[in-house]
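Student: Sequence first, then the predicted structure:
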Amino acid sequence: MKIVFMGTPEFAVASLDALIKVGFDVVGVITAPDKPAGRGQKLSESAVKQYAVANGLNVLQPEKLKNPEFLAELKSLDADLQVVVAFRMLPEVVWNMPPKGTINLHASLLPNYRGAAPINWAIINGELLSGVTTFFLKHDIDTGDVLFSESVPIDSHHTAGDLHDNLMTVGAGLLVKTVKAIESGDYKELPQNSMTADAELKHAPKIFKEDCLINFNQPVEKVYNLIRGLSPYPTAYTFLNDKLLKVFKAEMTETEPGLSPGAFLTDQKTYLKFACPDGFISVTDIQLEGKKRMGVEEFLRGVRL
């Protein structure tokens, strides 16, 4: 069975690597075009491209997925199955091309958390369980019939980065299981609309900068979950002395603060904590605008508040 793999970030590399190590015939790898990055604006290759080139795989980097030249090249690969992991939305002419269809690995237990940021929103919403799902692509994003899923627990201290790494590993294994099942024809499809009512679904839309601003008027646990759910990227933030302060990690205490929400306390040595209506958020890993990321003790040695 010939496979075309589509993906871009590090999350997708683990799945591609798993398919290669099992011995599947990956005849093409589709990934994002190289983009300028950093101060020098040098062209940066995606994590998937770097892996593919290092392993001698055929790489395609179309600007537009409906480009006739790309479509002709994709068709010439004569793939039986297409596999999508953390890529962009595909036009029907692409996902409907191979005879066995196109499958996607999504970082949630579908049908919940459809959308661009399932890992972030699961933690922001205080979930105790997440997971990965494989499904066949259809017209509407993340709505295709489910093939397999696997649950992953979320600890109270986990950040989005921690959950990302756990789901990346579990997802790679689930994807291999799915491709083997499709190859043998031993699988069942479960329509998502049979799993829960749409009115009950939780969603995972793209996160914008305004979503990352900490609102200390909210309960302390909700603020704590926001910080975890946006760490390490795109990162929750507040303002300190009129400068933007990114917060990567924090701890919470549910003791009556006696301060107005957003006010802070510090001993200038070991702690910096912000008041919420029902407790304190004590920041431990931060980055002030114009400075490097550092622990709170190092930060307090270099600034007077």
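Tutor: All right, it came through fine.

Student: Please count neighbours and contacts with C-alpha atoms only from this point.
Tutor: Fine.

Student: Please enumerate the strands of the stretch 201-305 of the chain.
Tutor: 236-240, 243-253, 264-266, 272-276, 279-288, 294-295 (DSSP state E, counting those that start in this stretch).

Student: distance between the last one and the chain's centre?
Tutor: The chain centre lies 24 Å from the centre of strand 294-295; the measure is CA atoms, centre = their mean, to the nearest Å.

Student: highest average neighbour count across the strands of the stretch 201-305 of the chain?
Tutor: strand 272-276 (a mean of 24; mean count of other CA atoms under 10 Å).

Student: What lies in contact with that strand?
Tutor: 216-220, 257, 259-266, 280-284, 296 (CA atoms under 8 Å, 6 or more residues apart in numbering).

Student: Okay, one more to line up with it:
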Amino acid sequence: MRIIFMGTPQFAVASLDALIKAGCNIVAVVTAPDKPAGRGKKLSESAVKQYAVENGIKVLQPEKLKDPDFLEELKALKADLQVVVAFRMLPEVVWNMPPRGTINLHASLLPQYRGAAPINWVLINGEKESGVTTFFLKHEIDTGDILFTEKVTLSGHETAGELHDRLMAKGAGLLVKTVKGVESGRYNEHPQSVLAEGVELKNAPKIFKEDCLIDWNQPAESIYNKIRGLSPHPAAYTLLNDKVLKIYRAEYEITEPGLQPGGFVSDNKSHLKFAAPDGYVLLTEVQMEGKKQMDIEAFLRGVKL
């Protein structure tokens, strides 16, 4: 089959690499336009573009997906199938173009955690399992008929960065299985399951800065889950000495805190812990505004509380 691959970040590169190594015929990639980045505002290429250029694959970078010139170029490639991994929403004129349809890889067990940030929200909510799903695109986002899924068990300690890497590798393998299945006709396409009565449908919307501020009135375990679900990016934060303190790693203990929520205690050497209503959250890796990321001992050597 002639395949067009659509994606932008490093998460998508693993899938593109796996497809090529499996012998799939990738005739082009579609990725985000180059964007200014860093202090010098030099144009930065997406991870998918960098990989494609290194491997001699044609690259398309449309500003608008309904641009007539882009659509003509896409049509001229005569793709049998399109594959989407960590890209943007496609208009119907794009996803409906190839005769075999358009497949998406999503980093959750659909129908749970539809949306832009499934890896973050599954940890923020303290789930016990996650996984990856491949499905055919249709009108409503992340609602298409499922092709394959694969589950992973969560330890309760991993960060979003660590889960990202696990699902990136797991998803790449599942996508190869899916493409081979579509090519051979060996797959069981089925609608997304209807949740059992009383089971809540949880979404995974884009995360904004205001979502990252810690509310110390929440239970200690919920705060702990928020910290790991937002680490390393965009990172949960609180205010300390009137400055933003990002928190990348923490532990928690359930005990009578003896302080109002948000109050803290420290020995100014090796521990700093904030009170929640039912215990403490112990910070272990942080970054003060204007400083480098560091472990708590190094941080306490350089700050007076």
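Tutor: Happy to help now that I have it. Everything quoted here is computed from the prediction, not taken from an experiment.

Student: Let's have the strands of the stretch 201-305 of the first structure in CSV, adding distance to H203 of the first structure.
Tutor: Output for these, formatted as CSV (distance: least, CA to CA, whole Å):
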stretch, distance to H203 of the first structure
strand 236-240, 20
strand 243-253, 24
strand 264-266, 33
strand 272-276, 26
strand 279-288, 27
strand 294-295, 33
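
Student: K78 of the second structure touches P98, doesn't it?
Tutor: Yes: under the criterion of CA atoms under 8 Å, K78 of the second structure makes contact with P98 at 7.5 Å.

Student: ok, those two, which is more surrounded?
Tutor: P98 (20 against 16; other CA atoms under 10 Å).

Student: For the lengthiest helix in the second structure, which residues meet the burial criterion?
Tutor: If you go by DSSP state H, the second structure has its longest helix at helix 160-184. Within helix 160-184 of the second structure, the residues scored as buried using 16 or more other CA atoms under 10 Å are 160-164, 167-168, 170-180, 182.

Student: Would you check how far apart P99 of the first structure and L147 of the first structure are?
Tutor: The spacing between P99 of the first structure and L147 of the first structure, counted by CA to CA, to the nearest Å, is 17 Å.

Student: more crowded one of those two?
Tutor: More crowded of P99 of the first structure and L147, by other CA under 10 Å: L147, with 19 against 11.

Student: Which helix or strand contains the more buried one?
Tutor: Assigned by DSSP states H and E, L147 of the first structure belongs to strand 146-153.

Student: how about L57 of the first structure, what does it touch?
Tutor: 26-29.

Student: Same check on L230 of the second structure?
Tutor: 120, 124, 159-160, 212, 236, 248.

Student: Present the residues you listed as a markdown table; the columns should include distance to I20 of the second structure.
Tutor: Conversion of the contacts of L230 of the second structure to a markdown table gives the following (distance: CA to CA, whole Å):
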| residue | distance to I20 of the second structure |
| --- | --- |
| N120 | 29 |
| I124 | 34 |
| T159 | 29 |
| A160 | 27 |
| C212 | 38 |
| A236 | 37 |
| Y248 | 35 |
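
Student: coming back round to it: I'd like to know which of the strands of the stretch 201-305 of the first structure is closest to D140 of the first structure.
Tutor: strand 236-240 (30.3 Å; CA to CA).

Student: so what does that closest one touch, helix or strand wise?
Tutor: strand 243-253 (3 or more CA pairs under 8 Å, 6 or more residues apart in numbering; DSSP states H and E).

Student: average offset between the strand it packs on and the second structure?
Tutor: On superposition with the second structure, the mean distance recorded for strand 243-253 of the first structure (mean CA distance after the TM-score superposition for the first structure) is 0.5 Å.

Student: Distance check, the residue with the largest distance to the centre of the second structure against A275 of the second structure.
Tutor: Relative to the mean C-alpha coordinate of the second structure, counting by CA atoms, centre = their mean, the farthest residue is G258 (37.3 Å). Relative to A275 of the second structure, G258 of the second structure is positioned 8 Å away (CA to CA).

Student: what about I141 of the second structure, neighbour count?
Tutor: Neighbour tally, I141 of the second structure, other CA under 10 Å: 12.

Student: The closest residue to V244 of the second structure other than its chain neighbours: what's it in contact with?
Tutor: The shortest distance from V244 of the second structure to any non-neighbouring residue, by CA to CA, 6 or more residues apart in numbering, is to E289 (5.3 Å). With contacts defined as CA under 8 Å, 6+ apart, E289 of the second structure is in contact with 243-246.

Student: need the helices for the second structure, in chain order.
Tutor: Taking DSSP H as the criterion, the second structure carries its helices at 10-21, 47-54, 68-76, 92-95, 118-124, 160-184, 209-212, 220-229, 296-301.
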